[in-house]
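Need a 3D model of the sequence below.
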Amino acid sequence: MQNERVKITGTEILSNNWYTLKKVIYEYQKADGTWQIQQREAYDRGNGATILLYNRERKTVVLTRQFRLPTFINGNPNGMMIEACAGLLDKDDAATCIVRETEEETGYRVHQPRKIFEAYMSPGSVTEVLHFFVAEYDHSMQVHPGGGIEQEQEDIEVLEMPATLALEMIGDGRIKDAKTIMLLQYAALHQLV
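As a prediction, this is how the structure comes out:
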């Protein structure tokens, strides 16, 4: 459904290096009926998927730890982030993507992950829609140690921990990643662990 209160009048590519950063000029009709010219920058990196692996019997979850430059330059002293496994769709559907990413990053081969919702993670500046999944795991599903793809310069540590500890880590600030917080709270709310 097209929003008739928005008319894009110009787009300029500011950067097309890693992903695409555009400046968009548009007319916006305010609630009082008047039109206003606005401009914003939007970062387009494609859509992605994320997953929480959980073991209901053992009450554990699998997370990852890796260096994230934007957090480092914004005050995270070592730049390391504890996160749920995630990746960009890369022209795949969300379920295919998350199965691939789960195996690459964690070493676990999951079958039929369950999609729970979609969310814009930073709608003021980033176009990405993130597809959220959960999947139950056990150690028989681990086909290799994980760690990511060398060609993609990934250096990912796989963490298995009690879900109660992961939830505590939200409260004390050791987990600050939004997608991970959302997935852990979903797991707690729905008594997955």
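
drop to CA atoms for contacts and neighbour counts, all remaining ones
Fine.

What segments of this structure are helices?
All helices of the chain, identified by DSSP state H, fall at 69-73, 94-106, 163-171, 178-189.

how far does the shortest one sit from the chain's center?
In this view, helix 69-73 has its centroid 16 Å away from the chain centroid, taken as Cα atoms, centre = their mean, to the nearest Å.

For the comparison step, fold the sequence that follows:
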Amino acid sequence: MDYTINNEEVVFDNHYKMLKANVSYDTFSGDNITTTRFAFHRGDSVAILLFEKDSSSILLTKQFRYPTTRHDEGWIFEIPAGSMEKDECPLTCIIRETEEEMGYKVYQPNQISNFYTSPGGSTERCYLFYAEVTPRDKTSKGGGMDSENEDIKTVKLPISEMDSWLSEKIFDAKTIIALQWFMAHKI
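Now for the predicted structure:
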């Protein structure tokens, strides 16, 4: 099956971009559809599930997320994550983001997955990593970058409370994916 992207243009360009294109693609019945589509383009991202061995806890962030206010949330729990720079390696990015947001140095994070965050509307692909840390790996305060107006709090989720948090407190898809991976592979 084939597709063709025609006349792709940026129709909004601020912190993120909105793309518009005329697309043609084959159908499962052998026909062809030609239509206009839009895509939110923010680049690729990384995220990491940090397991602190000494406390038997998952390290989460809590931070304000404007889009979640549409559903009366605001501050949500997430695994640490960030946007990749142009041509940046996912491994390099996750090491940097972990230190910026959490204050922890990670040396050999393992990539456990990559996935599209919302393939019907966004170009973003997320690279998901896992690493184990101890309090000795905490080398700076974390909390995010002041220059990016970040205000990030570190929260420890005890493994014993993971089930209840998944059903009551975790609403972020990448965090749900990571915690379910942990339950299937580490517990």
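
follow-up on the earlier one: save the helices of structure 1 as TSV, and put in mean neighbour count and distance to E128 of structure 1 too.
Converted to TSV, the helices of structure 1 look like this (neighbours: other Cα atoms under 10 Å; distance: least, Cα to Cα, whole Å):
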stretch	mean neighbour count	distance to E128 of structure 1
helix 69-73	13	17
helix 94-106	22	13
helix 163-171	16	24
helix 178-189	18	13
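
Nearest to E57 of structure 1, out of these?
Closest to E57 of structure 1 of those is helix 163-171 (Cα to Cα; 11.3 Å).

my guess is S113 of structure 2 contacts L128, does it?
Yes - in this structure, S113 of structure 2 is within contact of L128 by Cα atoms under 8 Å, at 5.2 Å.

okay, these two: which has more neighbours?
Looking at S113 of structure 2 and L128 with other Cα atoms under 10 Å, you find the greater number of neighbours at L128, namely 26 against 13.

Aligned counterpart of the more buried one in structure 1, please.
By TM-score structural alignment, L128 of structure 2 lines up with F132 in structure 1.

who touches that match in this structure?
By Cα atoms under 8 Å, 6 or more residues apart in numbering, the contact set of F132 of structure 1 is 49-51, 115-119, 183.

Repeat the analysis, applying 7 Å as the threshold.
With contacts taken as Cα atoms under 7 Å, 6 or more residues apart in numbering, F132 of structure 1 has the following neighbours: 49-51, 115-118.

got it, and D138 of structure 1?
Counting by Cα under 7 Å, 6+ apart, D138 of structure 1 touches N55.

same thing with Y66 of structure 2?
Applying Cα under 7 Å, 6+ apart, one finds that Y66 of structure 2 lies in contact with G74.

which stretches of structure 2 form strands?
3-13, 17-26, 32-41, 45-52, 57-64, 75-78, 81-83, 110-116, 125-133, 153-158 (DSSP state E).

Pick the most buried one from the ones you listed.
The highest mean neighbour count among these belongs to strand 45-52 (a mean of 24), with neighbours defined as mean count of other Cα atoms under 10 Å.

so where in structure 1 does it end up aligned?
Applying TM-score structural alignment, one finds that strand 45-52 of structure 2 aligns to the residue range 48-55 of structure 1.

what about that stretch, how far off from structure 2?
Mean deviation of stretch 48-55 of structure 1 from its aligned counterpart in structure 2 after superposition (mean Cα distance after the TM-score superposition for structure 1): 0.8 Å.

What sits closest to whichever residue in structure 1 pairs up with K141 of structure 2 if chain neighbours are left out?
Taking TM-score structural alignment as the alignment basis, one finds that K141 of structure 2 is matched in structure 1 by P145. Counting by Cα to Cα, 6 or more residues apart in numbering, P145 of structure 1 lies nearest to G107, which is 5.1 Å off, once chain neighbours are set aside.

which one in structure 2 is aligned with that neighbour?
Using TM-score structural alignment, G107 of structure 1 lines up with G103 in structure 2.

neighbours around its match, how many?
19.

mind putting the helices of structure 1 in CSV, distance to K59 of structure 1 included?
Below are the helices of structure 1 laid out as CSV (distance: least, Cα to Cα, whole Å):
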stretch, distance to K59 of structure 1
helix 69-73, 29
helix 94-106, 18
helix 163-171, 6
helix 178-189, 10
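
For the closest residue to G142 of structure 2 other than its chain neighbours, which residues are in contact?
Nearest-residue entry for G142 of structure 2: G103, 3.8 Å, with adjacent residues in sequence omitted and distances by Cα to Cα, 6+ apart. By Cα under 7 Å, 6+ apart, the contact set of G103 of structure 2 is 138-142.
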